[in-house]
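Q: Provided below are the primary sequence and the corresponding predicted coordinates.
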Amino acid sequence: MHRQVFDLFFKATLATLEMVFASAAIAVFFGLPLAILLTVTRPGGLWPVRPIGRMLGIAVDLTRAVPFIILLVVLIPFTRFVMGTALGTAAAIVPLSITAIPYFARIAEVSLKEVSPELIDAVRAMGATRAKVVRSVLVPEALPGLVSGLTVTLVTLIGASAMAGVVGAGGLGDLAIRYGYQRFNTAMMLWVVSILVVLTILVQLGGNWISARLRKNFI
């Protein structure tokens, strides 16, 4: 019996980690370019095109404004179209990614805006193109903040992945609902919460350590 329970928790934890890190990777892949566009198109940016920046900002904020549980349900047809099913761990990556992309984009935008304008102007004065400034100055200088932003995104995704268990997404949230809540097994729910807390702490500590090392190297 104990072996079966351990296997349940082990598989659920792996499913949660798969959802969280796959969604985070997609969020960085799409969210970082989006953050760069938001930064360079703002007034005073490298490529100040106010209409583009404004439209992107509105789209990002509208997506962020939708509560995840509602977005999860609304995206069921789209998830089914993309993945062939709306159930399971792989299917949950779709709504998790869509909610994480604008979230990470806004956090990354803040880090990118903190890069010294004087440094950017100096590099531009030496003849660097806008693309060169983005690749060689903007992103590298903002890297510690970007790592911190990714850490916050990962922590948020851990909580969201548990919420996705409501629609059968698998992972620890699904385990808590099916074996804990529906069977009135309080001990099972407490174990799930404990594992989620440990995962959150480990991710936060790891992210803080990497960010601190990067900041130290930049000083």
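A: Sure, I can see it. Residues are numbered from 1 along each chain as shown.
Q: from here on, contacts and neighbour counts on C-alpha atoms
A: Noted.
Q: Could you pull up the contacting residues of Val152?
A: With contacts taken as CA atoms under 8 Å, 6 or more residues apart in numbering, Val152 has the following neighbours: Gln204.
Q: Could you pick out the longest helix of this structure?
A: Once the chain is assigned using DSSP state H, the helix that runs over the most residues is helix 2-40.
Q: can you pull the buried residues of that helix?
A: Neighbour-count burial for helix 2-40, counted by 16 or more other CA atoms under 10 Å, picks out 9, 12-13, 15-28, 30-32, 34-40.
Q: helices or strands next to that helix in the packing?
A: Based on contacts counted as 3 or more CA pairs under 8 Å, 6 or more residues apart in numbering; DSSP states H and E, the elements that helix 2-40 packs against are helix 50-65, helix 89-113, helix 139-163, helix 171-175.
Q: tilt between it and helix 50-65?
A: Compare the direction of helix 2-40 with that of helix 50-65 by axes from the mean of the first three to the mean of the last three CA atoms, to 10 degrees and you get 160 degrees.
Q: Now find how far off-centre helix 2-40 is within its chain.
A: 8 Å (CA atoms, centre = their mean, to the nearest Å).
Q: again, but for stretch 154-167
A: The chain centroid and the centroid of stretch 154-167 are separated by 11 Å, computed with CA atoms, centre = their mean.
Q: outside of it, which residues touch it?
A: With CA under 8 Å, 6+ apart as the test, stretch 154-167 has contacts from 16, 19-21, 23-24, 68-69, 72, 87, 92, 96, 100, 169-175, 177, 196, 199-200, 203-204.
Q: same thing with stretch 201-211?
A: Residues outside stretch 201-211 that contact it (CA under 8 Å, 6+ apart) are 144-145, 147-148, 150-152, 154-155.
Q: just stretch 97-107 next, same as before
A: By CA under 8 Å, 6+ apart, the residues outside stretch 97-107 that reach it are 23-24, 26-28, 30-32, 34-35, 60-61, 63-64, 68, 71, 146, 149-150, 153, 157.
Q: want to compare, so here's the second one:
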Amino acid sequence: MMEKINAFLDAWGSDLWTSTIQTFQMVGISLAISVLIGLPLGILLVLTRPGKALSNKFVYNVLNIVINIIRSVPFIILLFFILPFTKFIVGTSIGVKGVIVPLVVYTAPYIARLMESALLEVNRGVIEAYEAMGIKTRHIVWHVLVRESRSSIVLGLTIAIIGLIGASAMAGLVGGGGLGDLAYRYGHLRYEVDVMYVTVILLIILVQGLQSLGNYFAARLKKD
């Protein structure tokens, strides 16, 4: 048994390591950019809702429609649909660099919805108390909305990361690199079944680990 494992690692160890690093790069960079876009969008969705501090029906409806449209498109279709846009932005549509744009376009609206849901859970009475004291909206957003919903935000981001990992795996269809690309090129096209099984196991371990971490930090933040 050990001989088979050693033989497999000798043959595929380097490729597995490179693909794992590429997956972390895709997920990490895409997540950072998506949070920078999605969190403000989620806050704006909450603040511009009817009856909220910056109530604006036009802005809210436009954001709501755009986010719904993007979220309704399956990632694999979105990936091919915006290939020209991706190439225009980053100069290529393949490799790790080439899948960052579609991953961000796919994930940012999703994070915006998760943030909106988390922020709407904050007790309205707490917000009204701060408003009655004359606290400015920007301070209420950071010190009340975000602070009170930290646990839900962490859980939401955990869900987003896991979805992002799945999307990054699908990016292998366009030569995006990562574990998905390795599984597709060798596990599927070249019938290297062992490679397929190992990549699936690695993805399962990665998802389980991230979910456990997310649950742990969410529980800690809820107690604070």
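A: On my side now, so go ahead. This structure is a prediction, so every number in the text was calculated from the model and none was measured.
Q: before we move on, back to that, ranking the helices and strands packed on helix 2-40 of the first structure by burial, who's on top?
A: Each of those was scored by mean neighbour count; the highest is helix 171-175, a mean of 28, by mean count of other CA atoms under 10 Å.
Q: what range in the second structure does that one sit on?
A: When helix 171-175 of the first structure is aligned against the second structure using TM-score structural alignment, it corresponds to residues 178-182.
Q: got it, and stretch 84-103 of the first structure?
A: Across the second structure, the stretch matching stretch 84-103 of the first structure (TM-score structural alignment) is residues 91-110.
Q: Any idea how far the matching stretch is from the middle of the chain?
A: For stretch 91-110 of the second structure, the distance between its averaged C-alpha position and the chain's averaged C-alpha position is 11 Å (CA atoms, centre = their mean).
Q: Stretch 143-157 of the first structure now?
A: Remark: stretch 143-157 of the first structure is offset 7 Å from the chain centroid, using CA atoms, centre = their mean.
Q: In the second structure, what range does that stretch match?
A: So in the second structure, the equivalent range for stretch 143-157 of the first structure is 150-164, judged by TM-score structural alignment.
Q: mean per-residue distance, that stretch to the first structure?
A: Average distance between stretch 150-164 of the second structure and its aligned residues in the first structure, after superposition and using mean CA distance after the TM-score superposition for the first structure, equals 0.5 Å.
Q: Next: stretch 205-212 of the second structure.
A: Looks like 0.6 Å for stretch 205-212 of the second structure (mean CA distance after the TM-score superposition for the first structure).
Q: just so I know, which of the helices and strands packed on helix 2-40 of the first structure lies nearest Leu214 of the first structure?
A: Taking CA to CA as the criterion, Leu214 of the first structure comes closest to helix 139-163 out of those, the separation being 5.5 Å.
Q: how distant is the closest one from the center of its chain?
A: In this view, helix 139-163 of the first structure has its centroid 5 Å away from the chain centroid, taken as CA atoms, centre = their mean.
Q: and Ile195 of the first structure, what pairs with it in the second structure?
A: Aligned against the second structure by TM-score structural alignment, Ile195 of the first structure finds its counterpart in Leu202.
Q: how near is its match to Lys57 of the second structure?
A: Remark: distance between Leu202 of the second structure and Lys57 of the second structure (CA to CA, to the nearest Å) = 46 Å.
Q: same check, this time on Val198 of the second structure
A: 50 Å.
Q: what do we get in the second structure for Ile70 of the first structure?
A: Residue correspondence, TM-score structural alignment: Ile70 of the first structure in this structure matches Ile77 in the second structure.
Q: quick one: secondary structure of its match?
A: The local conformation at Ile77 of the second structure, judged by DSSP: H, G, I helix; E, B strand; the rest coil, is helix.
Q: on that earlier part again, got JSON lines for the helices and strands packed on helix 2-40 of the first structure, with distance to Val133 of the first structure too?
A: JSON lines is the format used below for those (distance: least, CA to CA, whole Å):
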{"stretch": "helix 50-65", "distance to Val133 of the first structure": "19"}
{"stretch": "helix 89-113", "distance to Val133 of the first structure": "12"}
{"stretch": "helix 139-163", "distance to Val133 of the first structure": "9"}
{"stretch": "helix 171-175", "distance to Val133 of the first structure": "42"}
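Q: can you tell which of those is closest to Leu119 of the first structure?
A: Closest among these, using CA to CA: helix 139-163, at 9.8 Å.
Q: picking up where we left off before, work out for me the element the match of Ile195 of the first structure sits within.
A: In the assignment (DSSP states H and E), Leu202 of the second structure maps to helix 193-223.
Q: Run through the residues that contact Ile140 of the second structure.
A: The neighbours of Ile140 of the second structure, taking CA under 8 Å, 6+ apart as the test, are 127, 130-131.
Q: Tell me the spacing between it and Ala129 of the second structure.
A: 10 Å.
Q: follow-up on the earlier one: now do the helix holding Leu202 of the second structure against helix 150-170, angle only.
A: Angular relation of helix 193-223 of the second structure and helix 150-170 on a 0 to 180 degree scale: 170 degrees, by the same axes, to 10 degrees.
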